[in-house]
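[1] Everything below, folded, please.
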Amino acid sequence: MYAADVALLVVDLQPDFMPGGALPCQQGDAIVPGIAALLASRHYRTVVATQDWHPADHVSFASQHAGRAPFEVIDLHGHAQTLWPDHCVQGSPGAALDPRVGWDVADLILRKGTDQQVDSYSAFRENHGPRGGRPATGLAGWLHERGITEVHVCGLARDYCVLWSAQDAAISGFRVRFLWELTRPVSSANDAATRIALVEGGIEVVG
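    I've put the predicted structure just below:
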């Protein structure tokens, strides 16, 4: 068992990010058994899971922008925004947490991306705010108050939500371990850049 000050963060392990889903990660389902076993082992005394939870008219959906296609990048509120296929719509089957994992051990399930006007990759902060800042989700404070000093991160997608969550965890003052083999990307073409970003962020990459 890990020390009491170490937490596991499982990011967006949802059907829409699996093969056959609305926004599939490459081999996204391959990490489910490993994460399920990790939670079942109860090696972590604190477990947090995030859940992408978008309104049906979310601004990040290409369907909300006439003439635009998924994966195009637009300027939104002064920031670059990738447009995505509709995914993880609130209450839809694709937005559920993967049923092959025993989520009863999770101490907190954090829903993100609920603001219609703002995308949310990170578990710790929105992508941007109305005045250029990135509003906090409150997760850092919750972890700090529980005495957590180190966060281990896994889930989907390696090159977006898991990466941003790991970076923001480090910025928030936690030691961070990135469980590479328990993540999968939207595109493996981003793997080299992801590793560089993790190293630059002082994040330990395992695997």
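[2] going forward, measure contacts between C-alpha atoms and count neighbours the same way
    Fine.
[3] tell me the SS of the residue sitting furthest away from the middle of the chain?
    In terms of distance from the mean C-alpha position of the chain, G67 ranks first, at 28.2 Å (C-alpha atoms, centre = their mean). Three-state assignment for G67 (DSSP: H, G, I helix; E, B strand; the rest coil): coil.
[4] Could you also give me the structure for this next sequence, so I can compare it with the first?
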Amino acid sequence: MPPLPPNSALLVIDMQEDFCEPHGTLAVKNGRQIAPLINSLLSLPFKTTIASRDHHPSNHCSFASQHPGEKPFTSSHTIRNPASTSPDSESQTTTLWPDHCVQGTKGCELIPELDATKIQHIVNKGEDIRVESYSAFGPPFRKPEVSMSGLKALLTDAKVERVYVCGLALDYCVKATALDAIRAGWQTYVVRDATEAVDQSEEAVGAVMKDFEGGGVKVIGSKELLG
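    Sure, this is the predicted structure:
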């Protein structure tokens, strides 16, 4: 087994029932099947291991059900930074989704195939009904920051230098988390075979890879860690 670089962290993104077949309201094809590989990664001597969860209130703004006449997957909603008073405040346009990962429901739970005993911390995101948060760090608003998850503090306190990202889904929450991690100054790697995309077409996955390349995120296979 190759040596794991010191001061490394593993981020396991949104391995929840609602993102997995057969019953998830927003299931990613083959999402459940990556759990054994993630468990193998969790067995490595990371400085810290952190899982994220979507943890939505039932009236979250990303749910199509909260926007009369709108439909999941095809409708969208523009959100402005609720903490800003500027007329030119930051904005985010998000797809509207079926209700998912609602607090206190089965769909919000981490899947049992994931070995949660190897996870040191869990951070919740998407708890503020006003904002969407694909990234495990929190919503994309920075002027000022709003409803951040506490992930940055956990990584900083652990003196992490390098971050490895896996989980669901490659083209949404994994992508947003990895790009946020590198913007925050961490060397960042996505473990490609330990993640699956919502849109698994070659074109869509290729676009994500270009975003990673442009942002400085490196994409690796699990063999580079596990041998």
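[5] TM-score for this pair?
    Aligned and superposed, the two chains score 0.92 in TM-score terms (TM-score structural alignment, normalised by the length of the first structure); 205 aligned residues with a C-alpha RMSD of 1.7 Å.
[6] What does the residue farthest from the centre of the first structure correspond to in the second structure?
    Aligned by TM-score structural alignment, G67 of the first structure pairs with G69 of the second structure.
[7] What count of nearby residues applies to V186 of the first structure?
    19 (other C-alpha atoms under 10 Å).
[8] Not counting its neighbours along the chain, what's nearest it?
    C25 (4.3 Å; C-alpha to C-alpha, 6 or more residues apart in numbering).
[9] Also G113 of the first structure?
    Closest residue to G113 of the first structure apart from its sequence neighbours, by C-alpha to C-alpha, 6+ apart: S120 at 4.7 Å.
[10] Then S91 of the second structure?
    Using C-alpha to C-alpha, 6+ apart, the closest residue to S91 of the second structure is R80 (4.2 Å).
[11] which residues sit in contact with the match of G67 of the first structure?
    Going by C-alpha atoms under 8 Å, 6 or more residues apart in numbering, G69 of the second structure touches no other residue.
[12] what about it, distance to S76 of the second structure?
    12 Å (C-alpha to C-alpha, to the nearest Å).
[13] how many neighbours does the counterpart of G138 of the second structure in the first structure have?
    Mapped onto the first structure by TM-score structural alignment, G138 of the second structure lines up with R125. Using other C-alpha under 10 Å, R125 of the first structure has 23 other residues around it.
[14] distance of the closest residue to R125 of the first structure other than its chain neighbours from D12 of the first structure?
    The spatial neighbour of R125 of the first structure that comes closest, neighbours along the chain excluded (C-alpha to C-alpha, 6+ apart), is A136 at 4.3 Å. Distance, A136 of the first structure to D12 of the first structure, by C-alpha to C-alpha: 18 Å.
[15] and if you look at L97 of the first structure?
    Applying C-alpha to C-alpha to L97 of the first structure and D12 of the first structure gives a distance of 7 Å.
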